[in-house]
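Enquirer: Sequence plus predicted model, see below.
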Amino acid sequence: MIIVPEAAIADLITRANAFTAVEQVFAAMSSGDAYNFPVIREAIGHEDALYGFKGGFDGKGMALGLKAGGYWPHNMERRGLINHQSTVFLFDPDTGKVAAMVGGNLLTALRTAAASSVSIKHLARKDAKVMGMIGAGHQAKFQLRAALETHQFEKVIGWNYHPEMLPGLAEVAEEAGVPFEVGDLDGMVEADVVISITSVFSPIFGAAHISPGTHLACMGTDTIGKQECETDLVAKSTIFTDEIAQSITLGEAQHAVKAGLKTKDDITEIGAVINGKHPGRTSDDEITLFDGTGVGLQDLAVAASIVDLAIEKGMATEVDF
């Protein structure tokens, strides 16, 4: 079994590696070559933690396994650890024998950012110049770094409930040589691309805040009840997602579907656009919305890439298991 500890991940995987892995697995999902297993997520009744499993099988990339982990809300304040903790396990699809154990914390941040950037590449207007960020937490920095690599953006506008966190986004924009501006939600009408990455259960913004032609990536909604944007915005958008079943049950689309404003037939897998089976954006005035719910196959694809890189660079630890 190959072991790649959390501490080694940063020296192995790049944003480009993560992007390629996620793009390829989205395409495999849409073509029927890969599928996710049902998600298990439970409140364990200890430390207010949520713990669960996401897994799947990619018959094209030959990745089989699961990610185990969850959210421990008191980690940072009590132990100096990040609140999200996870580990990915890969198995040999030919024999079922365990093949690898990979640290999953940085991996999760990179694969989530890769998903939104894949959607931006395939769905945003080619002339997009202004990047909008709603949310400025830990994951937002990863989102912005990846997004800025998809287009020649000329400005970033940022908003957060806690504005004292916005300097973190400003640093990322500065690294990329792009001016950063603190804005309000009304100012998002200037943005050509907007990423929302919050954990709210009540909508923050709606159709009044988003201009025609904008591409929106809603990345914070991954639980029943969560909602980042008003249903009026979802209703007027063309919706794409990583997995339709999750989109309508725990993604941003869940509320519009429940209200009868959208059905599952109104939602398209991003993989269909990647494969050329769906045209994606059809006009410069169309609002496209990517409902990024997060699927286990993303984790497996990036973990498999990390294992390959670790072996190639001589950084893998092998144990007899």
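Expert: Happy to help now that I have it. Numbering: from 1, shown residues only.
Enquirer: Every contact and neighbour count from this point should use C-alpha atoms.
Expert: OK.
Enquirer: The stretch 1-150 of the chain: helices as residue ranges?
Expert: Assigned by DSSP state H, counting those that start in this stretch, the helices in the stretch 1-150 of the chain fall at 6-9, 15-30, 75-79, 105-123, 138-147.
Enquirer: so which of the ones you listed gets nearest residue 279?
Expert: Shortest distance between residue 279 and the helices of the stretch 1-150 of the chain, using C-alpha to C-alpha, is found for helix 105-123: 9.2 Å.
Enquirer: Does anything pack onto the closest one? Which helices or strands?
Expert: Contacts defined by 3 or more C-alpha pairs under 8 Å, 6 or more residues apart in numbering; DSSP states H and E place helix 105-123 against helix 6-9, helix 15-30, strand 84-91, helix 138-147, strand 215-218, helix 270-274, strand 288-291, helix 296-312.
Enquirer: need these in a markdown table with mean neighbour count, can you?
Expert: Shown next, in a markdown table, are the helices and strands packed on helix 105-123 (neighbours: other C-alpha atoms under 10 Å):
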| stretch | mean neighbour count |
| --- | --- |
| helix 6-9 | 16 |
| helix 15-30 | 22 |
| strand 84-91 | 22 |
| helix 138-147 | 22 |
| strand 215-218 | 28 |
| helix 270-274 | 23 |
| strand 288-291 | 30 |
| helix 296-312 | 24 |
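Enquirer: what about versus this one:
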Amino acid sequence: MRFLPEAESAALVNEELAFTAVRSALIAAAEPQSSVFPAVACHGSDPANRFTVKPGASASLAGVKVGSYWPGNAAAGQPRHNSVVLLLDQSVGRVEAVVEAGVVNAYRTAAADAVAASVLARDDARTLAIFGTGHQALYECLALARVRPVSTILVVARSATSGAEFLSRLAARGLTGTLAPAEEACAAADIIVTATTATAPLFDAAWVRPGTHVASMGSDAAGKQELPPALLTAARLFCDLPSQSVRIGELQHVAALVAEGTLTVTAIGDVLAGRAPGRRSPDDITVFDSSGIALQDLFIAEALLRAG
């Protein structure tokens, strides 16, 4: 059995590796020979300490990802988010590799939004509005700046302090950001990304102009919500996995409309494989619901093992 510890996986991962692996995973997720099983939400003896188990299988890979969130770790100088991926040897059913993937998980999550933006955002998209200044937000900005000519980043922060700290982190990575209120950021944005733990809409649908691409990253459990339902009913909807998105993703808030056929949801893998259209006109408003699927973790773990 191979073991790739956190220090090694973090040293190996980069935006290009993550983008390539996640793109392949999203295509595989839309193929009939793949299976993505329901995510199981769990908690430790302290209910505030949470972890999620996400299993999946493709034509070539099978395994499980365990992602944890221990909020008290920050006080001890430890990461609050951690992740580990187990790959199975399908010939005998034993674990053939264990990959610690705390840092990798941030790259993988951002890569999914970048892959979607590569076919859904306008080619000339230059202004990015990012809601959130936490662990994931920086990776989102870096990943999106690789696939579109982003020159302006408008940061919507809960506080001036967290906003200023985030601007410094952006600057350290060569990106320039400006703090902006939500309405102003949405009205100017070509791409909007929400990277929060919100349980209510972060902005008004009327603030989003035609041609905008919107990615919801934070809604990955029942009750979470970042986008206004009015936006979902007006936009063209895409996601990583339709069956999961209507259960725990942003699309849970319009699940009844999807079930009755009023709204259509397209798996982004079908767009990437050429089986479904992505952006059809400069005025399309597109929404990508990224609730996260195990195949992304399995594919990036395999890519890291090859690179190592």
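Expert: All right, it came through fine. Because the structure is a prediction, the values reported are computed rather than measured.
Enquirer: hang on, the earlier thing: out of the helices and strands packed on helix 105-123 of structure 1, flag the one nearest residue 169 of structure 1.
Expert: helix 138-147 (5.9 Å).
Enquirer: what stretch of structure 2 does the closest one fall on?
Expert: Using TM-score structural alignment, helix 138-147 of structure 1 corresponds to residues 135-144 of structure 2.
Enquirer: Touching that stretch from outside, list them.
Expert: By C-alpha atoms under 8 Å, 6 or more residues apart in numbering, the surrounding residues in contact with stretch 135-144 of structure 2 are 15, 106-107, 109-111, 113-114, 117, 128, 130-131, 150, 153, 166, 169-170, 193, 195.
Enquirer: can you put the helices of the stretch 1-150 of structure 1 in a markdown table and add distance to residue 281 of structure 1?
Expert: Shown next, in a markdown table, are those (distance: least, C-alpha to C-alpha, whole Å):
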| stretch | distance to residue 281 of structure 1 |
| --- | --- |
| helix 6-9 | 35 |
| helix 15-30 | 17 |
| helix 75-79 | 41 |
| helix 105-123 | 6 |
| helix 138-147 | 18 |
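Enquirer: Out of those, the one nearest residue 240 of structure 1 is which?
Expert: The minimum distance between residue 240 of structure 1 and the helices of the stretch 1-150 of structure 1 falls on helix 105-123, with 8.4 Å, by C-alpha to C-alpha.
Enquirer: That closest one against structure 2, how far on average?
Expert: Here the mean offset of helix 105-123 of structure 1 against structure 2 after fitting is 0.7 Å, by mean C-alpha distance after the TM-score superposition for structure 1.
Enquirer: what does that helix rub up against?
Expert: 6, 9-10, 15, 18-19, 22-23, 84-87, 139, 142-144, 146-147, 150-151, 193, 195, 215, 217, 219, 270, 273-274, 280-281, 288, 290, 292, 294, 298-299, 302-303.
Enquirer: Where in structure 2 does that helix fall?
Expert: Under TM-score structural alignment, the counterpart of helix 105-123 of structure 1 in structure 2 spans residues 102-120.
Enquirer: now stretch 272-291 of structure 1
Expert: Counting by TM-score structural alignment, stretch 272-291 of structure 1 corresponds to residues 270-289.
Enquirer: how far is that stretch from where the chain is centred?
Expert: Centroid displacement of stretch 270-289 of structure 2 relative to its chain, using C-alpha atoms, centre = their mean, to the nearest Å, is 17 Å.
Enquirer: before we move on, the earlier item: could I get the helices and strands packed on helix 105-123 of structure 1 in a markdown table, plus columns for distance to residue 228 of structure 1?
Expert: Shown next, in a markdown table, are those (distance: least, C-alpha to C-alpha, whole Å):
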| stretch | distance to residue 228 of structure 1 |
| --- | --- |
| helix 6-9 | 31 |
| helix 15-30 | 23 |
| strand 84-91 | 20 |
| helix 138-147 | 14 |
| strand 215-218 | 7 |
| helix 270-274 | 20 |
| strand 288-291 | 11 |
| helix 296-312 | 22 |
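Enquirer: and of these, who's closest to residue 72 of structure 1?
Expert: strand 84-91 (6.3 Å).
Enquirer: that older thread, so which of the helices of the stretch 1-150 of structure 1 comes closest to residue 49 of structure 1?
Expert: helix 75-79 (9.8 Å).
Enquirer: can you tell me which residues contact the equivalent of residue 7 of structure 2 over in structure 1?
Expert: Mapped onto structure 1 by TM-score structural alignment, residue 7 of structure 2 lines up with residue 7. Each residue near residue 7 of structure 1 by C-alpha under 8 Å, 6+ apart is listed here: residue 103.
Enquirer: now swap in residue 87 of structure 2 and tell me
Expert: Here residue 87 of structure 2 is in contact with 61-64, 95-98, 298 (C-alpha under 8 Å, 6+ apart).
Enquirer: Please apply the same query to residue 299 of structure 2.
Expert: By C-alpha under 8 Å, 6+ apart, the contact list for residue 299 of structure 2 reads 21-22, 24-25, 61.
Enquirer: Residue 243 of structure 2: which of those residues is nearest?
Expert: Each of these was scored against residue 243 of structure 2 by C-alpha to C-alpha, and residue 25 proved nearest at 16.2 Å.
Enquirer: wait, that closest one sits on residue 301?
Expert: No - counting by C-alpha atoms under 8 Å, residue 25 of structure 2 sits too far from residue 301 to count as a contact (11.1 Å).
Enquirer: just the strands in the stretch 101-250 of structure 2 please.
Expert: For the stretch 101-250 of structure 2, the strands defined by DSSP state E, counting those that start in this stretch cover 127-131, 152-156, 177-179, 191-194, 213-216, 236-239.
Enquirer: From residue 280 of structure 1, how far off is residue 125 of structure 1?
Expert: 11 Å (C-alpha to C-alpha, to the nearest Å).
Enquirer: who's sitting farthest from the centroid in structure 2?
Expert: The outermost residue of structure 2 relative to its centre, with distances by C-alpha atoms, centre = their mean, is residue 92 at 32.3 Å.
Enquirer: returning to what we had before: please point out which of the contacts of residue 299 of structure 2 structure 1 shares.
Expert: Retained in structure 1: 21-22, 25, 61, out of the contacts of residue 299 of structure 2 (criterion both residues aligned by TM-score structural alignment, their matches' C-alpha atoms under 8 Å).
Enquirer: farthest-separated two in those residues?
Expert: 22 and 61 (13.6 Å).
Enquirer: rewinding a little: counterpart of the residue farthest from the centre of structure 2 over in structure 1?
Expert: Taking TM-score structural alignment for the superposition, residue 92 of structure 2 sits opposite residue 95 in structure 1.
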